[in-house]
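Colleague: The following block contains a protein sequence and its predicted model.
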Amino acid sequence: MTPAQRWAVALTALAGLMVTLDSLVVTTALDAIRTTLHATIEELEWTVTAYVLTFAVLLMTAAALGDRFGRRRMFVAGLAVFAAASAGCALAPGTGALIAARAVQGAGAALVMPLALTLLGAAVPPDRRSRALGVFAGVAGLAVPVGPLLGGAVVTGISWPWIFWINIPVTAVLIPLALTRIAESTGPRTRLQPGALVLATAATFGVVWALVRGNTAGWDRPGVLLPLVGGVLLGLGLVRWQRRAAEPLLPLHLFGSRTFTGGNLAIFFEWGSVLGALFFMAQFLQIGLGFSPLRAGLALMPWGAMTFIVPQITGALIGRAGIRPFVVAGLGLHATAMLWIGLIAEPGLAYRQLIAPLIVSGIGVAAALPATQSAALGAFAPQYVGKASGVYNTMRQLGGVFGVAVVVAVFAATGSYLSVPAFVNGFTAAMVACAALSLAGVLSGSVVPKRASSTGEHPAATDGLLSRRDRLTGTV
């Protein structure tokens, strides 16, 4: 690669790592945040959910803003927003301010992540692009094993606000280098749809709000029922609008492919189970087993190491064995591990008993993840990949929001923070809920055709995606 191409890969990969890290680094700091800010379980949930929610609903709009106003310009703007919001998180005097700052942080992340990939694609020629994307994925993927460990180290060595302060010097380096080392580019000037964005945000927020509030306020309360019903109705309205839109924010026609639909549903449930499990696993290690935040982060390394190592092996095997076996077997392993942990969980449990199920879970998650990505992105010709990628990443983030909401609701119904036994009771039920989410992913993955293509060749001509007009005009 030329020096300019190396700069583009390095800067976008570092930005991707920082953004991905921030959704995971907070997991080992949750107990410290709870005790310092006297946060409730609901407020802890929103600390995670606010970031992921704004990240999810703004992803596709961020890509359109970059195409219209300049990808580098919006990428840098996202970094600036992310840095300012990180400072707001670190300085937050209470949970309300922390949650608001986390929501703004997610908005900045939504600008950074899709535009980082687009800038990399524009800088690197097609014959070198797969290698560059592999480097990007490898660096960003380090967030999974490193996130909980880094969070634990910072909380133990300094204090929890520093998990946000560390973003400031990183962005201070990235912004000037991006402005001087990455070339500006634009894309097709697609029409922005602020109305669709508002509908998507309001629909998602209404459902998530009801899930968060249901167990504490009561499911029959107007403050729970009205947001839930309103969110569902707004979601149906969005679908109806997007079906008729000339340039839809959500390209519903892509879901005509069984491979694409199965892959997106599988990642929705997979990431919901994973983020829900991480939300409570680090707390179980600290509350149930008495670990420090640093030791809790180290204890999660067997899981994180598998998620870094295994995809490099399974990625090469998917082309031979097909997508479905890896989705079904991987999520089946993860579900088994969650039930395993739920069955053995007790106060003072010997850590060695957790190592095997953590490894099994890590292998399962890591085997399914590249398979879902292949299902969502590999069935289409190049002109469809951008929109397919936007849908996939949105479904992944929304799955995380949904998963945390469901798992916390189950915990709140069966346990509490009043005592260690009460916490462990709730934790056990939460792990069973994580297993159920993973099994829903298994069912979703079984929809994928047995020998679905993961190469993009003959994209969905036999998979129900293209209309008769598309086939006749040869657009694919």
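Modeller: Structure received.
Colleague: For the rest of this, base every contact and every neighbour count on C-alpha atoms.
Modeller: Noted.
Colleague: longest helix of this protein?
Modeller: Assignment by DSSP state H gives helix 382-414 as the longest helix of the chain.
Colleague: C-terminal to that one, what's the next element?
Modeller: Using DSSP states H and E, the helix or strand that directly follows helix 382-414 along the chain is helix 420-445.
Colleague: Just name whatever secondary elements that following helix is in contact with.
Modeller: Here helix 420-445 touches helix 258-283, helix 324-344, helix 382-414, going by 3 or more C-alpha pairs under 8 Å, 6 or more residues apart in numbering; DSSP states H and E.
Colleague: Let's have those in a markdown table, adding distance to residue 51.
Modeller: Shown next, in a markdown table, are the helices and strands packed on helix 420-445 (distance: least, C-alpha to C-alpha, whole Å):
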| stretch | distance to residue 51 |
| --- | --- |
| helix 258-283 | 13 |
| helix 324-344 | 25 |
| helix 382-414 | 9 |
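Colleague: what's the closest of those to residue 301?
Modeller: helix 258-283 (11.4 Å; C-alpha to C-alpha).
Colleague: ok, and here's another one to check against it:
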Amino acid sequence: MRRGSPAVWAFVISSTAGFMAALDNLVVTTALTAIRRDLGGGISDLEWTVNAYTLSYAVLLLLGAALGDRFGRRRIFTVGLGVFTLASLGAALAPDISTLIAARAVQGVGAAMLTPVSLTLLTAAVPAARRGLAFGAWGAVNGMAVALGPLIGGTVVEHLSWQWIFALNVPFGLLLLPLARLRLTESFGPDNRLDIPGTALASAALFGIVYAVIRGNDDGWTSAPVLAGLIAGGSLLVAFLAWERRSPAPAVPLRLFRSRAFSAVNVAATLMSLGMFGAIFLLSQFLQAGEGFSPMQAGVRMLPWTGMPIVVAPVAGLLSDRIGARNIIAVGLALQAAGLGWFAAVATADVSYAALVPALMLSGAGMALFFAPVATLLMSSVRVREQGVASGVNNALREVGGALGVAVLTAVFTAHGDYGSAQHFVDGLVPALWVGASVIGVAALTILAAPRRSTSDPADVDADEAETADADAVEAGTVESGPAAADTSAALPS
């Protein structure tokens, strides 16, 4: 990609915005102790400080992808970026824990609008021959955002204040907004109809299930609100599937799941997020509550985990086109599971930091090997015209997995331990980490169900190219022209 080309601008803008959205998943984890000291609240409030973002993010991602197809991907990207930026300012100025949780929920709304269309915008701008490398780099940037969250959060909290972990989003958002308008090419989906009933059913179902899991820790798993959430969520999910089977313009074309690659990568991504997000939520607090480190010291000591993607991710991105993304992802998931298992095996109230380093390095290398090639496998498993909804589905399931991970591993933690002492914390941490390691181990086995190479039917790709070209000719007055638009119908990487 030439410097200053539309592809480079698309990568810089989409990756930076995606980094901000992914970073805010876990940047708050090392700030939780400072937030609790400043604003008050118990572990349930801290859990909601994380999950208010991931929950609204997850349930609205499908809507964000649909809105991009209907009203223009660049337009929805900029609106989402604006909402995210304003909500970040609101979180920084929050006077109490309830206001902070509300601002985090609005942040999730903005992230849900910008994330699914960012990958589609990148696909449109990058030539087909270079998409494997571009997807790998995009995935690596997002992976590093998740991994660097605790370090960035801890450093900012210690040297400034917890408010600045949100305030720092504002100048970046203000910089990206005009760049997105000037440098990104507008594009639309092949079907401009919105599946309002399907999107509403999916969002309500996800909200009910995740809300029930989160509340189960405090209200009890047989309490009326929790049972109502599980029953209502499950019922709405069944209704959603029934509706999608007969909808003329489904929010999620169920035929996508006939692809072994698409199904495997989505199941694996959900399980990986469940195990990893829950583990990071607890480990970042263990280094403070259990080991007595300051927020920045805890973040620095996470560097063997957070720094590994910087070294490993570029190599993984380059190899994904040569040996197959599936194999790299499977190895990455296995390393993540091994890292969490190692951590659980050696964790004690007085464990030395040196004993934790190998576990952190394994987890970091595994994270890089997962995030770098996962976008390549995902986007090569569907037709060109379905990449927007595929991105929305994958991101939604990953966020649901993350929200469930924090809730489930916190439930395991609170069933066996508490914040009372270092030993009590370890008593809850160890079984929670074993659960996380087991879930990620299942994800590693799941991804092996995907074919070694993309099995997309060339005829399908050719048909999509012809259909896209016809649509461009018909919509010449409504879709902007340019180098990025010209590449929209390019073939997918094999």
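Modeller: Noted; the coordinates are in hand. Just so it is clear, the structure is predicted and the values come from calculations on it, not from any experiment.
Colleague: Quantify their similarity with the TM-score.
Modeller: Scored against TM-score structural alignment, normalised by the length of the first structure, the superposed chains reach a TM-score of 0.89; 460 aligned residues with a C-alpha RMSD of 2.5 Å.
Colleague: tell me the most buried of the helices and strands packed on helix 420-445 of the first structure?
Modeller: Most buried of those by mean neighbour count (mean count of other C-alpha atoms under 10 Å) is helix 258-283; its value is a mean of 27.
Colleague: That one vs the second structure, average offset?
Modeller: On superposition with the second structure, the mean distance recorded for helix 258-283 of the first structure (mean C-alpha distance after the TM-score superposition for the first structure) is 1.1 Å.
Colleague: Give me the contact list for whatever helix or strand comes next after that helix.
Modeller: Where DSSP H and E defines the elements, the next helix or strand beyond helix 258-283 of the first structure is helix 293-299. By C-alpha atoms under 8 Å, 6 or more residues apart in numbering, the residues outside helix 293-299 of the first structure that reach it are 28-29, 148-156, 282, 285-286, 351.
Colleague: Please pick the buried ones from those residues.
Modeller: By neighbour count, with 16 or more other C-alpha atoms under 10 Å, the contacts of helix 293-299 of the first structure hold 28-29, 148-156, 282, 285-286 as buried.
Colleague: Out of those residues, flag the one nearest to residue 244 of the first structure.
Modeller: In terms of C-alpha to C-alpha, no member of those lies closer to residue 244 of the first structure than residue 148, at 43.6 Å.
Colleague: my guess is the closest one meets residue 22, correct?
Modeller: No. Residue 148 of the first structure is beyond contact range of residue 22, at 9.9 Å (criterion: C-alpha atoms under 8 Å).
Colleague: Residue 233 of the first structure maps to what in the second structure?
Modeller: Matched to the second structure by TM-score structural alignment, residue 233 of the first structure sits across from residue 235.
Colleague: now residue 297 of the first structure
Modeller: Aligned counterpart of residue 297 of the first structure in the second structure: residue 299 (TM-score structural alignment).
Colleague: how near is its match to residue 212 of the second structure?
Modeller: Separation of residue 299 of the second structure from residue 212 of the second structure (C-alpha to C-alpha, to the nearest Å) stands at 31 Å.
Colleague: Same question for residue 161 of the second structure.
Modeller: For residue 161 of the second structure, the distance to residue 212 of the second structure equals 32 Å [C-alpha to C-alpha].
Colleague: Who has more neighbours out of the two?
Modeller: Using other C-alpha atoms under 10 Å as the criterion, residue 161 of the second structure and residue 212 rank with residue 212 on top: 27 against 16.
Colleague: What lines up with the more buried one in the first structure?
Modeller: By TM-score structural alignment, residue 212 of the second structure lines up with residue 210.
Colleague: Same question for residue 258 of the second structure.
Modeller: So residue 258 of the second structure corresponds to residue 256, using TM-score structural alignment.
Colleague: tell me which element residue 189 of the first structure falls in.
Modeller: Assigned by DSSP H and E, residue 189 of the first structure belongs to neither a helix nor a strand.
Colleague: Hmm, residue 68 and it touching each other?
Modeller: Yes. Between residue 189 of the first structure and residue 68 there is a contact at 5.0 Å, judged by C-alpha under 8 Å.
Colleague: the more surrounded of the two?
Modeller: The residue with more neighbours, out of residue 189 of the first structure and residue 68, is residue 68; 18 against 12, by other C-alpha under 10 Å.
Colleague: what do we get in the second structure for the more buried one?
Modeller: Residue 68 of the first structure maps onto residue 70 in the second structure, by TM-score structural alignment.
Colleague: check contacts around that match.
Modeller: 188, 189, 191, 192, 193, 194.
Colleague: Does the first one touch residue 67 like I think?
Modeller: No. Counting by C-alpha under 8 Å, residue 188 of the second structure sits too far from residue 67 to count as a contact (9.5 Å).
Colleague: Are there residues contacting both of those two? Which ones?
Modeller: residue 73.
Colleague: so which helix or strand takes in the nearest residue to the match of residue 297 of the first structure once chain neighbours are set aside?
Modeller: Leaving aside its sequence neighbours, residue 299 of the second structure sits nearest to residue 151 (C-alpha to C-alpha, 6 or more residues apart in numbering; 3.7 Å). If you go by DSSP H and E, residue 151 of the second structure is part of helix 131-159.
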